[in-house]
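Asker: Mind looking at a prediction? Sequence and model below.
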Amino acid sequence: MDKHSGDNAIPEDNNVSHTIESFKETDIAKIALDSANVGIWIMDPASRKFFPSERTREMFGFLPKEEMSFEDAMLKVVDKQRKNVVEAIENAFKKRSILYIECPIIDLHDNKKRWLSITGGFSSSTVSNSYFSGIIMDITEQKQSDLRRSKFIGMVSHELKTPLTALKAYVQMLNNWAKKQKDNFTIGTLSKVDKQVKKMLNMINSLLNLSGAEAGKIHLNKAEFRLDVLINEVVEETLFITSTHNIIINPCNTVSINADRDKIEQVLVNLLSNAAKYSDNTADIEIGCVLKDSEVEVSIKDKGLGIAPADIDKLFMPHYRVESKETENIAGFGIGLYLCAEIINRHNGKIWVESEPGKGSNFKFTLPVS
């Protein structure tokens, strides 16, 4: 019997190898893009000439051979999001930085909303003779799944919050009774129960805020208040919960801002809690604020584990947690920093971190001053 006969025989065909060898890199790239259902685009930032692929046109609701300018594409973006998308793209051009945005568009053919992710970057590090190019993906199914999950989290969180609020009220009533009875043991025990209830309420509030952020529904109730006063209040409250750490308040300017006080308090609490969570009990944590022109910069510095450069760029993404032997036993959902970033961005501020493994981290954010 021929060794090549039978069901598993491999025919000796030189045409197969010749065909494979004749493939160009561009052919392989096109097949890969088509298989991944990805559109590509190229743009000259100087002339604003825009070159979309057929799949990119389709994703924006145009026919494959139909003309589509950059302005035409932006007109398909939902009205509320259009300004932010254009600003993000212009900012990437100006700073020569990586672009990544997610935006909803309305397809005029079927009048349905779809979600697209747009990624891009410069082809060259030099200013001359370079162009901006990227890919576009349809992430509608992923977004719908995320929204369903967010709605579920929001519903469950609301249901959990009601009995916990009642439990907190009963603990306070019992605590008042114990004080009248001068029952120190009961007072101490109820104090610990109250701390745990506060922790659970904070976690539930974080989940509610996460579902709101992912649905684009972080609402701000802005009012004028003193940021330096809020910082002192948050530090006092944090020391009550995590009394093992020493928090140093660096001299702060008298700063008034127009912002959502509760949301900024949440940012401060999250950053201070993180600093305490990822640093040794004996290590100091420093917090301070400095006026810089028309904005105030707040910093929370610790001497903890630090963050590797590869993790810094992903740190403010939802559900992202740094995975290492040192952090595997530290509890958390990976949503605190994401919520901080969403809140600060909604206030037209910036948030970032300066860190080095083994030498601690310095989280900073800015807010416009009144």
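Answerer: Thanks, I have the structure now.

Asker: going forward, measure contacts and count neighbours with C-alpha atoms only.
Answerer: OK.

Asker: Next up, the contacts around I335.
Answerer: I335 sits next to S206, L210, M317, P318, H319, Y320 when contact means C-alpha atoms under 8 Å, 6 or more residues apart in numbering.

Asker: and E102, what helix or strand is that in?
Answerer: Using DSSP states H and E, E102 maps to strand 99-107.

Asker: Then K325?
Answerer: Assigned by DSSP H and E, K325 falls outside every helix and strand.

Asker: Quick one: neighbours of it, just the number.
Answerer: 8 (other C-alpha atoms under 10 Å).

Asker: now the one 5 residues further on
Answerer: Under the neighbour criterion other C-alpha under 10 Å, I330 is assigned a count of 9.

Asker: what's the answer for I204, then?
Answerer: 21.

Asker: Tell me if I'm right that it and K161 touch.
Answerer: Yes: here I204 reaches K161: they are 6.8 Å apart, a contact under C-alpha atoms under 8 Å.

Asker: Against that first model, consider the following:
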Amino acid sequence: DLARTYSFSLFCAYPMQGFGRGAYEAEFTEICKQHSRVVPAESYAALTSPDERLRAITLLQQKANSLEAEIVERKVAEKALRLSEIRYRRLFEAARDGVLILDPETRKILDANPFMEDLLGYPREELIGKELFEIGLLKDMSANQAMLRELQVKNCIRYEESLETTMGKPQEIEVVANLYDEGEKSIIQCNIRDITERKEIERRKDDFISIASHELKTPITSLKGFTQVLQRRLKKYADQEALRFLTIMDIQLNKLTNLINELLDISKMQQGKLDYREEYFDLDALIQEVVENLQAGTSTHQLLIEGRTAVQAFGDRDRIGQVLINLLTNAIKYSSEADMVLVCASKDEENAVVSVQDFGIGIAAAHHKQIFERFYQVTAPEEKTYSGLGMGLYICTEIIKRHQGRIWVESSKDHGSTFNFTLPLQMYHARASGNSSGTFPLKRGRAT
């Protein structure tokens, strides 16, 4: 009997006149329509010889087997998808970070995990349908818009901010937002971490650095004063050996003084208390002055200036000078096998541009961003021979940011480095024209 020998898919496609065609024709025709891979029975009505029917039956059996295999595969995929959804839901519910799912178009919350409820003090039902600013996130609407624009470009952003819970408790949080495609729609997933404790530890560390630096500065200043007095007295007795020792002491005291000053600067930057003066100054003259002073103290490198900015800058002359000193000192330090450092000055339509180029060991691309972070040091073996705590470039970055400029490096391993910074010309034009809606006064507030 054909029905017991072959699968149902084959059976429904077999010529129906042998199985009571009239009684079941409508049902079988509908089944064949639903299963597009099964050829309707009418196609086989003309097959009269046993060989033709056997070939048709064999072909249909192959199609039926293929269809059954596809069904099995689909069931396996559906089961895997269900398991994946269960795992995701478990992770979502058990995560020790807050998770928010947002609609990119309406910017409203679609879902929130239990940790988010604990963090903010809102029950999940009250979070759903709200926008971020309604729960204390991104209250600044312009910042909100800027973040969303950046997210659309980069697909991932990270930022820190402060908020208050429903009980008025202050919280410091870190937000990582990702833009994902979910079928035909997109979603924003925000992972939110409570960093209040970490920020408090950082504040205590900064306070300690500030106190320790102040306490160290007084005895160091006294030691330097006594060293200079001894140098003057010993010159009368022409004690060259003692003078040499005192000169070494003076050099080391200068290094220690610079280190303490950098620690104090970082501490003030973190607290938003670093003072900046506003004044006009000749940027080219400042470059010339810094280069001449450093050239007088080094015999290993020739410091060359190329080009001019022809800019009367407005800002803190001493702080911009500090940036130049840091960049040039690093260029000399990290190019011990070379004998030249090049300072290039220029301007374009928007910026004055200053570059410091060395011909030393270079910096691998993997470190180009991190070297501007506080206390970051490249850990390559050849770098360990150079002293430093990773503060100079961080200080440079904060100073240039305060002047609304940009600082970056162009470098590759073993091919030297070029550190560049810009100072926007609109700052000077706005100030010179008396336009109070320009970019001044200097940007203030806590460094981030």
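Answerer: Alright, I've got the coordinates. Keep in mind the model is a prediction, meaning the values are calculated, not measured.

Asker: For A29 of the first structure, state which of the contacts of I335 of the first structure is nearest.
Answerer: Taking C-alpha to C-alpha as the measure, A29 of the first structure lies nearest M317 of the contacts of I335 of the first structure, at 29.1 Å.

Asker: which ones are touching the aligned partner of the closest one in the second structure?
Answerer: Matched by TM-score structural alignment, M317 of the first structure corresponds to E373 in the second structure. Residues in contact with E373 of the second structure (C-alpha under 8 Å, 6+ apart) are G390, L393, Y394.

Asker: ok, those in the first structure: which stay?
Answerer: Here is what carries over to the first structure from the contacts of E373 of the second structure, by both residues aligned by TM-score structural alignment, their matches' C-alpha atoms under 8 Å: L393, Y394.

Asker: Take the contacts of E373 of the second structure and keep only those in helices.
Answerer: When those are checked against helices (DSSP state H), the matches are L393, Y394.

Asker: Top of the contacts of E373 of the second structure by number of neighbours, please.
Answerer: L393 (23 neighbours).

Asker: ok so, going back, and the next element down the chain from the strand holding E102 of the first structure?
Answerer: Per DSSP H and E, the helix or strand that comes after strand 99-107 of the first structure is strand 112-122.

Asker: average distance between the helix or strand just after that next one and the second structure?
Answerer: Note on strand 112-122 of the first structure: by DSSP H and E, the next helix or strand toward the C-terminus is strand 132-138. Here the mean offset of strand 132-138 of the first structure against the second structure after fitting is 2.5 Å, by mean C-alpha distance after the TM-score superposition for the first structure.

Asker: name the helices or strands packed onto strand 132-138 of the first structure?
Answerer: Applying 3 or more C-alpha pairs under 8 Å, 6 or more residues apart in numbering; DSSP states H and E, one finds that strand 132-138 of the first structure contacts strand 38-43, strand 112-122.

Asker: Filter the contacts of I335 of the first structure down to the buried ones.
Answerer: Those of the contacts of I335 of the first structure that meet the buried threshold are S206, L210, M317, P318, Y320, by 16 or more other C-alpha atoms under 10 Å.

Asker: Q152 of the second structure reaches L179, doesn't it?
Answerer: Yes: in terms of C-alpha under 8 Å, Q152 of the second structure counts as a neighbour of L179; the distance is 7.3 Å.

Asker: Among these two, which residue is more densely surrounded?
Answerer: Just comparing Q152 of the second structure and L179: by other C-alpha under 10 Å the higher neighbour count belongs to L179, 22 against 14.

Asker: residue contacts, that one?
Answerer: Neighbour list for L179 of the second structure: L151, Q152, N155, C156, S186, I187, I188, Q189 [criterion: C-alpha under 8 Å, 6+ apart].

Asker: Please repeat the previous calculation with a cut-off of 7 Å.
Answerer: Residues near L179 of the second structure by C-alpha atoms under 7 Å, 6 or more residues apart in numbering: L151, N155, C156, S186, I187, I188, Q189.

Asker: The first one - how many residues pack around it?
Answerer: Neighbourhood size, L151 of the second structure [other C-alpha under 10 Å]: 18.

Asker: Could you do the third one as well?
Answerer: Residues within reach of C156 of the second structure, counting by other C-alpha under 10 Å, total 16.

Asker: Isn't it up against I188?
Answerer: No: C156 of the second structure is beyond contact range of I188, at 9.4 Å (criterion: C-alpha atoms under 7 Å).

Asker: Overlap in contacts, the two.
Answerer: Common neighbours of C156 of the second structure and I188 (C-alpha under 7 Å, 6+ apart) are A177, N178, L179.

Asker: secondary structure class for the closest residue to F93 of the first structure other than its chain neighbours?
Answerer: Counting by C-alpha to C-alpha, 6 or more residues apart in numbering, P45 is the residue found nearest to F93 of the first structure once chain neighbours are left out, at 6.5 Å. Put simply, P45 of the first structure is coil when judged by DSSP: H, G, I helix; E, B strand; the rest coil.
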